[in-house]
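Engineer: With the input below, show me the fold.
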Amino acid sequence: MKTFALLLAIEVFPVAADDQPLAVSPQRFLMGIYYPSIANLVTRADFQVAINVWLEEFSDPLQLSPSRAILFEDMDSLKQAFVAGELDFIMAPPLLLAKHIDRSLLADGFVGTASDGTEYGMVLITRRDAGVQTLAQMRGKVLMLPKNDILAATFLDMLSLKTYRQHFRQVFKEIHTKKRESAVVLALFFKQADVGLSNAEVFNLMIELNPQLQQSLAVLAKFPTKSPNYGYFHSDFPVHVRQAITEKVKELNQQPRPQQVLQALRMVSLVPNAVDNLTVFDSLLDEYRSLETGVKP
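Structural biologist: Sure, this is the predicted structure:
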């Protein structure tokens, strides 16, 4: 689920009435969010209103002013603003962060953990009756992809380059997209496609709710991640304010109201996320570029 941004924005700053301000002096806090990664979850207008109302309400006790979230439609604009120091926190799919953001600009942030205790990840799935028991049997099949998912496309392309020395668009007979991962899973179940990609947490939840899916679908490959989106502070953001926010985030996991939100999103908690967790995506990109060398586009 692409829910980390909304949860962080809504719940990162609550303080009890008797809490003391955690920032030494008024401190700007501007979040930059890559909107396409959450567009399937919430409309832009609803998200913008909700996030800014909550940020405004909870920023006073922490002496964060101004504080607001800025939604970006493309990674280049988000990168430009972050590099220029116009943002204090960035949230985007980890593959995009690894690809576009200099590691020296990032400081440890947060991610949401799945309620079933597993990492979110990406799974390549197929119908058991589609005749695809291995990656080498995907040629000529019908593919269903989640829309606006850079990790799904890159992961599949890497597998295709490994297996066929061709990009996946040259391998499949037809390629379609769905707005939500759940729709991808259902498309396979109802024989509208032979192969698809889904967030692992969504896939596991659907199997839990409908055991028939497990009888009909199988996992061909998987790529683990902590969350669909990673959030990091700018390295220039004051350390003492980062620490203050970090302490409040730790308290969220023990408070009834945040727990209700987490449970509704099938998440257990918000947990610290080290910059080093992007290393696995560096490796994915390196392997992908290596495989792509000499392959016709």
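Engineer: Could you use CA atoms for every contact and neighbour count after this?
Structural biologist: OK.
Engineer: so D236, which of the three states?
Structural biologist: Judged by DSSP: H, G, I helix; E, B strand; the rest coil, the three-state class of D236 is coil.
Engineer: Skipping its backbone neighbours, what lies nearest it in space?
Structural biologist: L105 (7.4 Å; CA to CA, 6 or more residues apart in numbering).
Engineer: Hmm, V275 and the one you found touching each other?
Structural biologist: No: assessed by CA atoms under 8 Å, L105 is found out of contact with V275, at 10.0 Å.
Engineer: Mind listing the shared neighbours of those two?
Structural biologist: The contact sets of L105 and V275 do not overlap (CA atoms under 8 Å, 6 or more residues apart in numbering).
Engineer: Please report how far the residue nearest to D236 lies from I90.
Structural biologist: Applying CA to CA, to the nearest Å, the value for L105 to I90 is 10 Å.
Engineer: another one to check against the first:
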Amino acid sequence: MAKITSKNHIFNTKLLFRKKNINYDNIMDTNISIKSILMKKSLIIIFFFTCLFGEQKYNYIGNAGFITGGNLLSIFKEGRVALKTWVEELIKEDNGKVIVNFYEENGTMYEDLKRKKLDMIVVDAPFFFKNREDIYKNAKDFWSLDIGKEKYSTYYLIGNKQKNLKGFKNLNNKTLVMRKNDDLGTIWLDKNSYEKNKKGANKLLKNIYYESKESSVILRVFFGKSDYAVVKKSVWDTMFELNPSIKNKVEIIEKSKVGQIDSIGFFSKDCDPKIVDAVFRIKENINNNKDFKKISKMLNYTTIYRITEDDYKDLIIYYNNYYALKEKYN
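Structural biologist: Presented below is the predicted three-dimensional model:
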């Protein structure tokens, strides 16, 4: 693999960011600003392509697709622009090229993969499981991300202790808050509502509020502005660590039983094997470069890993049941 002179890249990147009016230091100091796991995954996916094409010695072009507002790329605009700029500038000096394409919809992006306009895409999990039979015909080498110690996400239904709430059976005329664009949380909420009430949650709840920041979701319940909230275990654990008094007013009422995968990446069946091999060597490449390793540690990234049906067989059953319930009761 070709080596990158890290000091020159960092210097050039700072100059490039100044030209584009992007604050380099703010971008690098993300331990405070990037708190959501989805945001970290977004940065890591883009960062992968720095390693993949920035360190490749092969002369070829790769096209990658990402969803701008879904489970993966829920990031601040400046962060997305900065990372995209960094990737493109790094690979130019290494005689490689990657075109990062952002899409509004999973379906449109997937169609472009089928038309061979894209080599690799990352789709939200609900889209994957709803369309997996067709995806199997057009894709290969499936993978996902591991953030910290978690490969799978757990969801909690939490509630305000003072309101004596009973969980999914007790949604009628109540209020609930959740993170904006949290498709996995919405599906978990609706699936349980279909099973307990034979109705979708939106037909029972008085109001559903959406917050951009996951911490605001819990605080809304803490201050009594919402009865319930749907949050990830990781978010709850972080908030409790920062403020243990949370448990004085907020309780965990329900926990998800099936571990969730936020997003699934895969390659076109016609994708150059060199690109596929390079992606799965990313962890090794990061460990061999101190600057990449530093960023990896900052993002709390552990590994990219291959997945097969054995890894998500419980999720196949989960989503099949959900779509069957949705069709039955809608």
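Engineer: so what corresponds to V83 of the first structure in the second structure?
Structural biologist: For V83 of the first structure, the aligned residue in the second structure is K114 (criterion: TM-score structural alignment).
Engineer: For the equivalent of F280 of the second structure over in the first structure, what is the enclosing helix or strand?
Structural biologist: For F280 of the second structure, the aligned position in the first structure is T246, judged by TM-score structural alignment. Assessed by DSSP states H and E, T246 of the first structure sits inside helix 239-252.
Engineer: Residues in contact with the following helix or strand past that helix: which ones?
Structural biologist: Beyond helix 239-252 of the first structure in the direction of the C-terminus, DSSP H and E gives the next helix or strand as helix 256-264. The contact list for helix 256-264 of the first structure (CA under 8 Å, 6+ apart) reads L7, E11, S115, L252, N253, V268, S269.
Engineer: if you set the cut-off to 10 Å instead, what comes out?
Structural biologist: Contacting residues not belonging to helix 256-264 of the first structure are listed as 3-4, 7, 10-12, 14, 112-115, 251-253, 265-270 [CA atoms under 10 Å, 6 or more residues apart in numbering].
Engineer: returning to what we had before: how about the helix holding T246 of the first structure: buried residues?
Structural biologist: Using 16 or more other CA atoms under 10 Å as the burial criterion, the residues of helix 239-252 of the first structure that qualify are V241, R242, A244, I245, T246, K248, V249, L252.
Engineer: For the fifth one, give me its contacts.
Structural biologist: By CA under 10 Å, 6+ apart, the contact set of T246 of the first structure is V12, F13, D108, G109, F110, H240, V271, P272.
Engineer: Out of those residues, list just those in strands.
Structural biologist: In strands, defined here by DSSP state E, the members of those are D108, G109, F110, V271, P272.
Engineer: residues touching the equivalent of the last one over in the second structure, list them.
Structural biologist: When the second structure is aligned by TM-score structural alignment, P272 of the first structure is paired with Y305. Contacts for Y305 of the second structure (CA under 10 Å, 6+ apart) come out as F142, W143, S144, L145, D146, K151, V279, F280, K283.
Engineer: In those, find the pair that's most separated.
Structural biologist: Using CA to CA, the pair of the contacts of Y305 of the second structure lying farthest apart is K151 and V279, separated by 18.0 Å.
Engineer: Okay, and V202 of the first structure sits in which element?
Structural biologist: helix 200-209.
Engineer: For the next helix or strand after that helix, buried residues please.
Structural biologist: Sequence order places helix 211-216 as the next helix or strand after helix 200-209 of the first structure, per DSSP H and E. Buried residues in helix 211-216 of the first structure, counted by 16+ other CA under 10 Å: L213, Q214.
Engineer: so what secondary structure elements neighbour helix 211-216 of the first structure?
Structural biologist: Counting contacts by 3 or more CA pairs under 10 Å, 6 or more residues apart in numbering; DSSP states H and E, helix 211-216 of the first structure is packed against strand 122-127, helix 181-189, helix 200-209.
Engineer: Contacts only, for the residue lying closest to Q162 of the second structure once chain neighbours are set aside.
Structural biologist: In this structure, Q162 of the second structure finds its nearest non-sequential neighbour in K249, 7.1 Å apart by CA to CA, 6+ apart. Going by CA under 10 Å, 6+ apart, K249 of the second structure touches G159, N160, K161, Q162, K163, V221, F222, F223, G224.
Engineer: neighbour-wise, which of the residues you listed leads?
Structural biologist: G159 (27 neighbours; other CA atoms under 10 Å).
Engineer: how about it, what's its partner in the first structure?
Structural biologist: Under TM-score structural alignment, G159 of the second structure pairs with T126 in the first structure.
Engineer: can you check N181 of the second structure too?
Structural biologist: Match for N181 of the second structure (TM-score structural alignment): N148.
Engineer: On the three-state scheme, its match is what?
Structural biologist: Applying three-state DSSP: N148 of the first structure is coil.
Engineer: is it true that it touches N40?
Structural biologist: Yes: in this structure N148 of the first structure lies within contact range of N40 using CA atoms under 10 Å: 8.9 Å.
Engineer: Measure how far the helix or strand where A82 of the second structure lies is from the centre of its chain, please.
Structural biologist: Per DSSP H and E: A82 of the second structure is located in helix 77-92. A distance of 18 Å separates the centroid of the chain from that of helix 77-92 of the second structure, by CA atoms, centre = their mean, to the nearest Å.
Engineer: can you pull the buried residues of that helix?
Structural biologist: Buried-residue list, helix 77-92 of the second structure, by 16+ other CA under 10 Å: G79, R80, A82, L83, K84, T85, W86, V87, E88, E89, L90, I91.
Engineer: quick one: the spatially closest residue to R306 of the second structure that is not a sequence neighbour from F266 of the second structure, how far?
Structural biologist: Distance criterion CA to CA, 6+ apart; nearest residue to R306 of the second structure, sequence neighbours excluded, is W143 at 4.2 Å. For W143 of the second structure, the distance to F266 of the second structure (CA to CA) stands at 6 Å.
Engineer: who touches both of the two?
Structural biologist: V122, R306, I307.
Engineer: mind checking how far the second one is from S153 of the second structure?
Structural biologist: Plainly put, R306 of the second structure is 17 Å away from S153 of the second structure if you go by CA to CA.
Engineer: picking up where we left off before, looking at W143 and F266 of the second structure now, which is surrounded by more residues?
Structural biologist: Shown here are W143 of the second structure and F266; by other CA under 10 Å, F266 has more neighbours (24 against 18).
Engineer: Let's verify that one: helix, strand, or coil?
Structural biologist: Look at F266 of the second structure: counting by three-state DSSP, its state is strand.
Engineer: Done for today, thanks.
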